[in-house]
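Trainee: here are the coordinates; sequence isn't available:
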């Protein structure tokens, strides 16, 4: 039995309880979790914004150590450090055939399966495949990537979602070029990773935008050259004032709110690029008129998982970490145990801090 944070019903608080994990069967791996990041997607699953079979163990951004492996798993052995990949590609679907593994049609197929049971025999599902809000988990071997050398396991957890997403949004989706100006809307864990990625890309100006003035220090430490407080459309006016009335070359929205998407679009110069990273609600509508879409010449792009291929991109991120260009520790503003996840959710709703990290 291991301790885990279980979502018993949509909208209910997480219940910290003991669960029984099966032995790893063929093609599966048991992992002892070192740390797991608390992502806004976990909150979206818990409150029903994203669909999830329940009851379930949440948590998808994590790193740990292999405990045991099932038959047919030859590339891993007990004691290996690993980073969990919550969206493994099947390699067979249409998108995988196009090389767009981040859009794999089967990436989340494991989330509806049986993961573990509670003491009374209740079947639990694995939230986003990996069920990382637990002392240990059992996952498909495709969900396991070697932890990069020279990166502490606790910090490597952040590579599994926040950093892959933020770095990919800049380098893969928006394709920020040296000398361009970038605005980042929403300076949480992903937003801070995005700011750092824009700095690494050589952006000449990086404007961080958030509703909380307390985020300014975090944003500037990550590399923001300017900080703008969001609200009532003033962020658009300020960004245009900072850019000679033109708007930024690239705006990246990390908050997952219609009002922020619209502000990011309005802050982008004519012919620029607006990239949406944040996960919004199905009823949160964004509107554009037909003339502005033509006249502005801007692109509006959705960005799933940073358009990242974890197997390809993790070594790139690790090299940035080892070279001191990417500071994983700077993304973490709160460290908690399993019983602190609900508090991390509440802080997220209040717009406080960057990433919360569950340490085991």
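Mentor: Right, received. Where do you want to start? Note that the coordinates shown come from a computational prediction; the quantities given were computed from them, not determined experimentally.
Trainee: only C-alpha atoms for contact and neighbour calcs from this point on.
Mentor: Noted.
Trainee: At which residues are the helices of this structure located?
Mentor: Counting by DSSP state H, the chain has these helices, from start to end: 40-46, 94-97, 153-156, 162-168, 189-201, 215-222, 234-242, 258-266, 290-296, 310-322, 341-349.
Trainee: For these, could you give me JSON lines that also reports mean neighbour count and distance to residue 8?
Mentor: Conversion of the helices of the chain to JSON lines gives the following (neighbours: other Cα atoms under 10 Å; distance: least, Cα to Cα, whole Å):
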{"stretch": "helix 40-46", "mean neighbour count": "21", "distance to residue 8": "9"}
{"stretch": "helix 94-97", "mean neighbour count": "15", "distance to residue 8": "33"}
{"stretch": "helix 153-156", "mean neighbour count": "24", "distance to residue 8": "27"}
{"stretch": "helix 162-168", "mean neighbour count": "28", "distance to residue 8": "26"}
{"stretch": "helix 189-201", "mean neighbour count": "28", "distance to residue 8": "26"}
{"stretch": "helix 215-222", "mean neighbour count": "20", "distance to residue 8": "33"}
{"stretch": "helix 234-242", "mean neighbour count": "18", "distance to residue 8": "40"}
{"stretch": "helix 258-266", "mean neighbour count": "23", "distance to residue 8": "29"}
{"stretch": "helix 290-296", "mean neighbour count": "10", "distance to residue 8": "44"}
{"stretch": "helix 310-322", "mean neighbour count": "17", "distance to residue 8": "30"}
{"stretch": "helix 341-349", "mean neighbour count": "17", "distance to residue 8": "14"}
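Trainee: next up, a second structure to put side by side with the first:
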């Protein structure tokens, strides 16, 4: 079959909308009609050429409806509503068996845009082409592994499901699982993008006392307060001084979550300084160059204060467990998701969507593919 998709062909270029050939699903694979795709900074990083080999079909955050399944597929059936998961979950590797499915071995080929068997299903004018995180939610149709999809209740709007598939879980989980705030803790969240704003929600839901958001864009402050931020600061130095006053016993935050779209060495150092004695710095945001040395800290001071540096991918979430969990929290009114979407775009407007993301006009943009409910 043929399908339309947004493709990044070379570093620094815009997304190109093109028609591609798509082969049918093989064993263990599923044909999905994607209805929605989230515009996430991780896809913006694809533009640099450091995240994935180019050309590649974009999109790792999305939702859709199963149209066909390959041989041996047991988890899903045609008609199922699904969330995409950029971290597959095979269910039997050491990481899945140990409750850490976000580190599943099945993700090995994802950065190259290949399916788990090391091959491609899309073909472009110049030959086979990969799909970001082996998903390619910027395509109207895609063939993906059943391990990369989570079935969801069809009563939940697919526009909401798309958010949960990456950004919401990454931020919420970073606060709930990686930071593990205790009741009454002082938490700093750096950045109010799609990850940071949900780290605020996660920290509040986990019982944090003061949740201090660092965000220079004042347009995001009111929503941040609505979603649980008790204080908002424009920079980390101000937030660190505030945390020291709020939490004098530790002399700073109990936890600082770095959720920036571009995580640099100065940001990490400032987060370290803002964190108090016995505290944890959680890195949930990435650098534009994924090989950049952006952690440069005074190790002896870390020893003296027993501070801890913790990385987290996908918020340390298990997709099969936590996608339904967060959607249940949404339906109970305990976490807000509809309010996160600043604007919905068509696939042909995707470059405007990323321009709005870069400029800070959007908290979260969503692409609604043709025929989306």
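Mentor: Received it, and whenever you're ready, just let me know what you need. Quick caveat, the model's predicted, so the values are computed rather than measured.
Trainee: quick one: TM-score?
Mentor: After superposition, the two chains reach a TM-score (TM-score structural alignment, normalised by the length of structure 1) of 0.93; 357 aligned residues with a Cα RMSD of 1.9 Å.
Trainee: which one of the helices of structure 1 lies closest to residue 131 of structure 1?
Mentor: helix 40-46 (10.5 Å; Cα to Cα).
Trainee: mean distance, the closest one to its aligned residues in structure 2?
Mentor: Here the mean offset of helix 40-46 of structure 1 against structure 2 after fitting is 1.2 Å, by mean Cα distance after the TM-score superposition for structure 1.
Trainee: In structure 2, what range does that helix match?
Mentor: Across structure 2, the stretch matching helix 40-46 of structure 1 (TM-score structural alignment) is residues 41-47.
Trainee: repeat for stretch 303-321 of structure 1
Mentor: Using TM-score structural alignment, stretch 303-321 of structure 1 lines up with residues 312-330 of structure 2.
Trainee: Can you give the distance of the matching stretch from its chain's centre?
Mentor: 11 Å (Cα atoms, centre = their mean, to the nearest Å).
Trainee: swap in stretch 42-57 of structure 1?
Mentor: Put simply, stretch 42-57 of structure 1 sits 15 Å off its chain's centre (Cα atoms, centre = their mean).
Trainee: Count the neighbours of the aligned residue in structure 2 for residue 203 of structure 1 for me.
Mentor: Aligned by TM-score structural alignment, residue 203 of structure 1 pairs with residue 208 of structure 2. Close neighbours of residue 208 of structure 2, defined as other Cα atoms under 10 Å, add up to 23.
Trainee: So residue 208 of structure 2 sits against residue 188, correct?
Mentor: No: using Cα atoms under 8 Å, residue 208 of structure 2 is not in contact with residue 188; the gap is 10.2 Å.
Trainee: coming back round to it: what residues does the match of stretch 303-321 of structure 1 touch?
Mentor: For stretch 312-330 of structure 2, contacts defined as Cα atoms under 8 Å, 6 or more residues apart in numbering pick out 83, 85, 87-89, 99-103, 150, 152, 156, 161, 164-166, 169-175, 177-178, 282-284, 335-337.
Trainee: 7 Å - rerun?
Mentor: Applying Cα atoms under 7 Å, 6 or more residues apart in numbering, the external contacts of stretch 312-330 of structure 2 come out as 85, 100-102, 150, 152, 164-166, 169-174, 177-178, 283-284, 335-337.
Trainee: can you check stretch 77-91 of structure 1 too?
Mentor: Identification of contacts with stretch 77-91 of structure 1 by Cα under 7 Å, 6+ apart yields 60-69, 96-97, 101, 104, 106-108, 128-130, 142-147, 156-157, 160.
Trainee: Between its first and last residues, how far does that stretch reach?
Mentor: Taking Cα to Cα, to the nearest Å, the first and last residues of stretch 77-91 of structure 1 lie 24 Å apart.
Trainee: Next, the buried residues of that stretch.
Mentor: In terms of neighbour count (16 or more other Cα atoms under 10 Å), stretch 77-91 of structure 1 has its buried residues at 80-91.
Trainee: Counting residues, which strand of structure 1 comes out longest?
Mentor: For structure 1, the longest strand by residue count, based on DSSP state E, is strand 28-38.
Trainee: picking up where we left off before, my guess is the match of residue 203 of structure 1 contacts residue 180. True?
Mentor: No: Residue 208 of structure 2 is beyond contact range of residue 180, at 9.4 Å (criterion: Cα atoms under 7 Å).
Trainee: so how far is stretch 147-157 of structure 2 off the chain centroid?
Mentor: That offset, for stretch 147-157 of structure 2, works out to 17 Å (Cα atoms, centre = their mean).
Trainee: sorry, back to before: out of the helices of structure 1, which comes closest to residue 251 of structure 1?
Mentor: helix 258-266 (5.5 Å).
Trainee: mean shift between the closest one and structure 2?
Mentor: Superposing on structure 2 and averaging over aligned pairs (mean Cα distance after the TM-score superposition for structure 1), helix 258-266 of structure 1 comes out at 2.0 Å.
Trainee: what range in structure 2 matches that helix?
Mentor: On structure 2, the counterpart of helix 258-266 of structure 1 by TM-score structural alignment is residues 265-273.
Trainee: Residues in contact with the matching stretch: which ones?
Mentor: By Cα under 7 Å, 6+ apart, stretch 265-273 of structure 2 touches 236-237, 256, 281, 294-297.
Trainee: Show only the entries of those residues found in strands.
Mentor: 256, 281.
Trainee: Which single one of the contacts of stretch 265-273 of structure 2 is nearest to residue 348 of structure 2?
Mentor: Taking Cα to Cα as the measure, residue 348 of structure 2 lies nearest residue 294 of the contacts of stretch 265-273 of structure 2, at 35.3 Å.
Trainee: Cross-check the contact I'm expecting between the closest one and residue 264.
Mentor: Yes: contact criterion Cα under 7 Å: residue 294 of structure 2 and residue 264 qualify, at 5.3 Å.
Trainee: now the strands for the stretch 101-250 of structure 1?
Mentor: Secondary structure of the stretch 101-250 of structure 1, counting by DSSP state E, counting those that start in this stretch: strands at 116-118, 123-126, 136-140, 144-146, 181-185, 205-210, 226-229, 248-253.
Trainee: so where in structure 2 does the fifth one end up aligned?
Mentor: In other words, strand 181-185 of structure 1. Under TM-score structural alignment, the match for strand 181-185 of structure 1 is residues 186-190.
Trainee: check the fit of that stretch onto structure 1 and give the mean distance.
Mentor: Stretch 186-190 of structure 2 sits 0.8 Å off on average (mean Cα distance after the TM-score superposition for structure 1).
Trainee: gap between that stretch and the chain center?
Mentor: Relative to the mean C-alpha coordinate of its chain, stretch 186-190 of structure 2 is positioned 18 Å out (Cα atoms, centre = their mean).
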